[in-house]
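Chemist: Here is a sequence with its predicted model. Questions after.
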Amino acid sequence: MTAMTPEAAVAHVLATNPTFAVAPTTIRGIEYTAFQNIPPTVPTLMDAGIAQHDDGNSHYLLYADERWTYGAFCAEVRRVANVLGSSFGISKGDRVAIAMRNYPELLTLVLGISATGATVVFVNAWWTTEELDYALRDSEAKLVFADGPRIERLLPLRDELGLTLVGVRDGEGMVDHSYGPLQSAASDAPLAVQIDTDDDFAVMYSSGTTGHPKGVVQTHRGAVNAVFSWLMQAVVAPLIDPPEPDAPEPPRPSALVVTPLFHVTATHPLFLLSLVAGARITLMEKWDAAEAVRLIKTEGITRFLGVPTQSADLMQAAHAANETLDTMDYLGSGGAKRPGAQVGELAQAFPNAAIATGWGMTETNALGIGMIGEEYLNRPESAGRLHPPVQELRLLDDAGNDVADGELGEITVKSPSNMRCYLNKPEATEETMQDGWLRTGDLAVMDSEGYVTILDRKKNIIIRGGENIACLDVEGALHRLPDVIEACAFSVPDDRLGEVVGACVQLKDGATLTHDQMAKALHGHIAKFKTPEHLWTQTTPLMRGATDKIDRRGLRTVCLDNEKAKA
């Protein structure tokens, strides 16, 4: 077979494979390009995947020493859907929240809730009671499935918010309802619910420039168009880089989930994609690089997608174990930019794995830009090119004009995978979504071949190990401290996590504040990962810019320079 260019390969698949046929489609009054022959909703992805999973007989899900066949997994999903209706009266249009670590029940709940026509509300498992209070008020979810630690944080809210709590795993027995007994006694008959492809699938909370996180409303069409964009890449890849004539059949895809399932990096390109890709899923109880090496080796894992910190940890653990993890054919990163120097090191450490990178957002259902293999090795600082075929990309200046190749502009994307809106935030929605185009807040340059390099963020976001942290969220918490007059949060480079939180505060005359005192005072008000790891204090006003606003960048530079001088 003669190798094709990426453009020719995409055109060939679109012309010859009806699964990936696209056409102009009007969504909420705006014309997009969208897939025409794919499953219309998230729960129908599960049904469409039966054949890819040996008619449901193949092993699909592994957690610790527990294993499910695909058929058993689907049956549990249907039982969950029936329980939601029969025991809790959940129906189309309701919202149901999930608050737990990466347990198998989280996956069955996502599909079970979706099958009723209700909307899944993903809750960050690291949030405090105060942060949970905001999200549940904002989403109006009254039914929450939660594990033990989350039950403890939710109990103070139960009566005031009128919550019904269902305990999962170590949460069973802590409240009136428990997941295990409920689902095991339910029918596994499929529900007959009419769900439109443009109905809401999920609300995922993503930190923004405001103090509270924004609820990103994703539709079924948005999620499944993202899934089939990634599935199409697997069809296009061998046309671009044909295998040798005598090459053996590639192994069944098998993914290791190492990032939280309340983020799109894990839910969409790993879990939802696995349904129609015929892939196995292995969940880790918690991130442990040595355990990840063991699982990849013993379970024949082929696909690893995590934040860059986890790639580095995995490489170090593999070196320590003298392993090259030869079953792994894909090693991707998401959630944050991988250091360019790490790309070649990973390729050397894992010679059978194609090293990949990607950029996407909660607001785009994780769909966006990416690259893999030689093109990434040759451009380690780039984010890649736009994933075809349903997306459009522009780089815009502040006035909304397209910039020339090589000039700095804001990444702006249009696709059916874009969010419907920010929940209860019409002004933020209008600012971000303009005639179908999503202004991302990320500043980048693009070369003549379409490769995008991200250089900065217009939004004041700190990305700590793939976790987005709003500076104003941190500052709001710091202002709770009685001796703090004003506060400014910013990113501090970190070799392992990429960025961590730093803060400079102005204190009242005569006051002092140590890092330990600050951390103790903030405990319970913001999640631990948001608490500043570096603290600078002063009794004079913080640095100002020309408009008398705090000069975040200038203050950050001064603080970091002072730290270097001390070292």
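Modeler: Sure, I can see it. Residues are numbered from 1 along each chain as shown.
Chemist: From now on I want contacts and neighbour counts done on CA atoms only, so please keep to that.
Modeler: Noted.
Chemist: show me the contacts for Met284.
Modeler: Contacts for Met284 were tallied using C-alpha atoms under 8 Å, 6 or more residues apart in numbering; they are 63-64, 102, 256-258, 292.
Chemist: likewise Gly344?
Modeler: Leu377.
Chemist: Near the closest residue to Asp397 other than its chain neighbours, how many residues? Count them for me, please.
Modeler: Leaving aside its chain neighbours, Asp397 sits nearest to Gly409 (5.1 Å; criterion: C-alpha to C-alpha, 6 or more residues apart in numbering). Neighbour count for Gly409, taken as other C-alpha atoms under 10 Å: 26.
Chemist: OK, contacts around Gly409?
Modeler: 395-397, 402-403, 443-445.
Chemist: Which one (most neighbours) among the residues you listed?
Modeler: Leu395 (24 neighbours).
Chemist: Based on its surroundings, how many neighbours for Asp94?
Modeler: Neighbours of Asp94 (other C-alpha under 10 Å): 18.
Chemist: Okay, strands next: where are they in the stretch 401-550 of the chain?
Modeler: For the stretch 401-550 of the chain, the strands defined by DSSP state E, counting those that start in this stretch occupy 409-414, 421-422, 433-434, 437-446, 452-457, 461-464, 467-470, 484-494, 498-507, 534-538.
Chemist: Please tell me how far Leu283 sits from Asn562.
Modeler: 43 Å (C-alpha to C-alpha, to the nearest Å).
Chemist: Leaving out the residues flanking it, which one is nearest to Glu475?
Modeler: Ala487 (5.6 Å).
Chemist: Please apply the same query to Tyr179.
Modeler: Val168 (5.3 Å).
Chemist: picking up where we left off before, which of Leu283 and Asn562 has more neighbours?
Modeler: Legend: neighbour count by other C-alpha under 10 Å for Leu283 and Asn562, higher for Leu283 (21 against 12).
Chemist: let's bring in a second one:
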Amino acid sequence: MATPATRAEAIAALTAPGMPYALEEATALGRQVRVFANGPASLRALYEQTASELPFLVYQDERLTFREAWLAASRIGHVLVHGCGVRQGDRVAIAMRNYPEWVLAFTAITSIGAVAVAMNGHWQADELLYGLQDSGATVVLADTERLARLTQPQVRAALPQLQCLAVRTAELPPGVRALQAMTEAVGEVPMPPTHIAPDDFATILYTSGSTGHPKGVVSTHRNILAALLSWELDRAVGERVAGLEPPAVPPPQPGTLLAVPLFHVSGLHASYLSCYRMQRRMVAMHRWDAEQAAELIDRERLTSLVAPAAMTGDLVRVAQQKKYSLASLVTLGGGGAPRAPEQVRQIGASFAQALPNTGWGMTETNAIGTGVGGEDYLARPASSGRCALVLELRIVDETGESLPAGQRGELLVRGTSVFPGYWNRPEVNARSFVDGDWFRTGDVAYLDDEGFLFIVDRIKDLIIRGGENIGCGQVEAALLLHPDVHEAAVYAVPDERMGEEVGATVHGAPGLDVEALRTFLAQHLARFEIPRYIQLAPGPLPRTPSGKILKRQIQQAALAAHQGRVASV
């Protein structure tokens, strides 16, 4: 053990000039930001610098090393440039499951200076059409399921010039070419040469679009790399504060389970892109299944998993059955939505060595923002952690004035990983950024005296009952404290007298009693916060592809089922 450092001492030492994580001031797209002086200049540089012989991609019985993945991506890059006419700055879409080809295509697109458009794999034909038209993609790489939607008449008629390259498809529709045949025909070729600047666009990821059309979040190479190196710096700071030294014998290669879609930052950034510099193996699942996830962790001796609270909750329940050895797990990361404090405690108690970590981040911040893990997280299970060192946070009131520690307001963020704006949405950008470069997150939050962030709710996810503001997240956390409640969604129910009442839909163990649940909640919530309407779901609550509970859908179904009123069960 080395002598532990304070957090301030660790940050100063690790970010000093000449150090690997040295930070310096720079101008990026007109904004003053802190940048990593010694980091890769582009994603292409990241891939080239890490193309080792260590195992990288695992999918079922398929395995590729980092070097093999780079060579395979180089062939795709050659096909895109010379077979499809893709030029620097062109948008190329990916629409498929988490197959190895997703990773290889992304590597190729971002290495030739094009912009990778990560399409939501659950989108139907009209939604795919919207995304392709909005982004102006000239080429799309798609698997069988997505190809069937892309070749529907309305899509082909609207996008006659769109080039479709098929992945893992037995029968090719007219006008569609097979990616494998094209890459095999070119043989071993280098990645086409190009110059990529740090502030060139790299990706467009679409937000969930709960209202209106989804918005395309544009990120630069610098945005993404700042996020990846920020996680590394956070980890290095934590190790110095704990007094940890590099092990005398190198540990086995770490491995992570890719359990969330790559078209979300939790999959793309936290699970996939962070593997390169860590030289971490990544095992991809066809779709989420907690039992299969536990079996893969056991068999492959995986050390980490990043997933939303609903999915890590699934894994906790499997772990408690002790059917599989999950002793190799070191970290169980979160994201997408805050974990209930009770789940944080269950993670700490259910695994041999795995400690929970989580953070707050958005697609618009390239997944970083704040982070917390280990003992800090167990001590503050409701917190999302401290601010990343390349970002700044502010809490403001309705007039935009900054609020002191402990007071709740809207969370604003600015810094190196914050996206430059939404694709083709100048009017939305004008509303989303204030005071030049502060991005309005839409989250209600507060910072404590030590700089730990606590997300209270979404601004649009508050219930106002008789003038009292009730945070849905707080009520959900209380519901999840009950040992028989597995999932919970809390929402507003219109009420003539109070304006809104609290409604909840819960999924839990057989025999869950609603009145007993209300009695339990009385120990944890104020009387006005206890749901007046509780509906028991017959099965798991519906989720988005990234694992978030579809609260709006649940609320609408509950209201419709009872003609505007949720019947008390």
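Modeler: Okay, I see it. Note that the structure is predicted; figures quoted are calculated from it, not measured.
Chemist: Can you add distance to Leu191 of the first structure and give the contacts of Gly409 of the first structure back as TSV?
Modeler: Below are the contacts of Gly409 of the first structure laid out as TSV (distance: C-alpha to C-alpha, whole Å):
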residue	distance to Leu191 of the first structure
Leu395	44
Leu396	46
Asp397	48
Asp402	48
Val403	50
Leu443	45
Ala444	46
Val445	48
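Chemist: list the ones among those that the second structure also has?
Modeler: Contacts conserved in the second structure for the contacts of Gly409 of the first structure, using both residues aligned by TM-score structural alignment, their matches' C-alpha atoms under 8 Å: 395-397, 403, 443-445.
Chemist: on that earlier part again, and the contacts of Met284 of the first structure, which two are the farthest apart?
Modeler: Asn102 and Ala292 (14.7 Å; C-alpha to C-alpha).
Chemist: Which secondary structure state does the residue nearest the centre of the second structure sit in?
Modeler: Closest residue to the average C-alpha location of the second structure: Ser266 at 2.4 Å, with C-alpha atoms, centre = their mean. Following DSSP: H, G, I helix; E, B strand; the rest coil, the label given to Ser266 of the second structure is helix.
Chemist: and Val121 of the first structure, which of the strands of the stretch 401-550 of the first structure is closest to it?
Modeler: Using C-alpha to C-alpha, these put strand 421-422 closest to Val121 of the first structure, at 13.1 Å.
Chemist: buried sites along whichever helix in the second structure runs longest?
Modeler: Of all the segments of type helix in the second structure, defined by DSSP state H, the longest one is helix 221-242. Within helix 221-242 of the second structure, the residues that count as buried by 16 or more other C-alpha atoms under 10 Å are 221-234, 236-242.
Chemist: For the following helix or strand past that helix, grab the matching residue range in the first structure.
Modeler: Using DSSP states H and E, the helix or strand that follows helix 221-242 of the second structure in sequence is strand 255-258. Strand 255-258 of the second structure lines up with residues 254-257 of the first structure when matched by TM-score structural alignment.
Chemist: Could you count how many residues lie near Glu410 of the second structure?
Modeler: 24.
Chemist: For it, list the residues it contacts.
Modeler: Taking C-alpha under 8 Å, 6+ apart as the definition, contacts of Glu410 of the second structure comprise 395-398, 440-445, 459.
Chemist: now the residues you listed as a markdown table including distance to Tyr276 of the second structure?
Modeler: Output for the contacts of Glu410 of the second structure, formatted as a markdown table (distance: C-alpha to C-alpha, whole Å):
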| residue | distance to Tyr276 of the second structure |
| --- | --- |
| Ile395 | 34 |
| Val396 | 37 |
| Asp397 | 41 |
| Glu398 | 42 |
| Arg440 | 31 |
| Thr441 | 29 |
| Gly442 | 32 |
| Asp443 | 31 |
| Val444 | 34 |
| Ala445 | 33 |
| Ile459 | 36 |
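Chemist: which one of those sits closest to Asn469 of the second structure?
Modeler: Ile459 (10.7 Å).
Chemist: could you check the distance from the closest one over to Gln133 of the second structure?
Modeler: 31 Å.
Chemist: and what of Ala259 of the second structure?
Modeler: Ala259 of the second structure is 29 Å from Gln133 of the second structure, by C-alpha to C-alpha.
Chemist: just so I have it, where are all the helices in the stretch 151-300 of the first structure?
Modeler: 179-184, 220-240, 264-266, 273-277, 289-299 (DSSP state H, counting those that start in this stretch).
Chemist: CSV for those helices, including distance to Ala125 of the first structure?
Modeler: Below are the helices of the stretch 151-300 of the first structure laid out as CSV (distance: least, C-alpha to C-alpha, whole Å):
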stretch, distance to Ala125 of the first structure
helix 179-184, 18
helix 220-240, 22
helix 264-266, 14
helix 273-277, 23
helix 289-299, 21
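Chemist: So for Lys530 of the first structure, which of those sits nearest?
Modeler: For Lys530 of the first structure, the closest of these is helix 264-266, at 19.5 Å, according to C-alpha to C-alpha.
Chemist: Which of the contacts of Met284 of the first structure sits closest to Val193 of the first structure?
Modeler: Asn102 (27.9 Å).
Chemist: Show me what the closest one lines up with in the second structure.
Modeler: So, by TM-score structural alignment, Asn102 of the first structure is matched to Asn98.
Chemist: ok, how many other residues are close to its match?
Modeler: Neighbourhood size, Asn98 of the second structure [other C-alpha under 10 Å]: 21.
Chemist: State the distance from it to Pro261 of the second structure.
Modeler: 6 Å.
Chemist: now do Leu162 of the second structure
Modeler: 24 Å.
Chemist: contacting residues around the residue nearest to Val42 of the first structure when sequence neighbours are not counted?
Modeler: Once flanking residues are discounted, Val42 of the first structure sits nearest to His220: 5.7 Å by C-alpha to C-alpha, 6+ apart. With contact set as C-alpha under 8 Å, 6+ apart, His220 of the first structure has these partners: 40-42, 196-201.
Chemist: One more pass at 7 Å, please.
Modeler: Residues near His220 of the first structure by C-alpha atoms under 7 Å, 6 or more residues apart in numbering: 41-42, 197-201.
Chemist: likewise His387 of the first structure?
Modeler: 368-370.
Chemist: Among those residues, which one has the most neighbours?
Modeler: That'd be Gly368 among those, by other C-alpha under 10 Å, with 26 neighbours.
Chemist: Rebuild the kept ones among the contacts of Gly409 of the first structure as a markdown table, extending it with distance to Leu423 of the first structure.
Modeler: Below are these laid out as a markdown table (distance: C-alpha to C-alpha, whole Å):
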| residue | distance to Leu423 of the first structure |
| --- | --- |
| Leu395 | 26 |
| Leu396 | 25 |
| Asp397 | 27 |
| Val403 | 31 |
| Leu443 | 25 |
| Ala444 | 28 |
| Val445 | 31 |
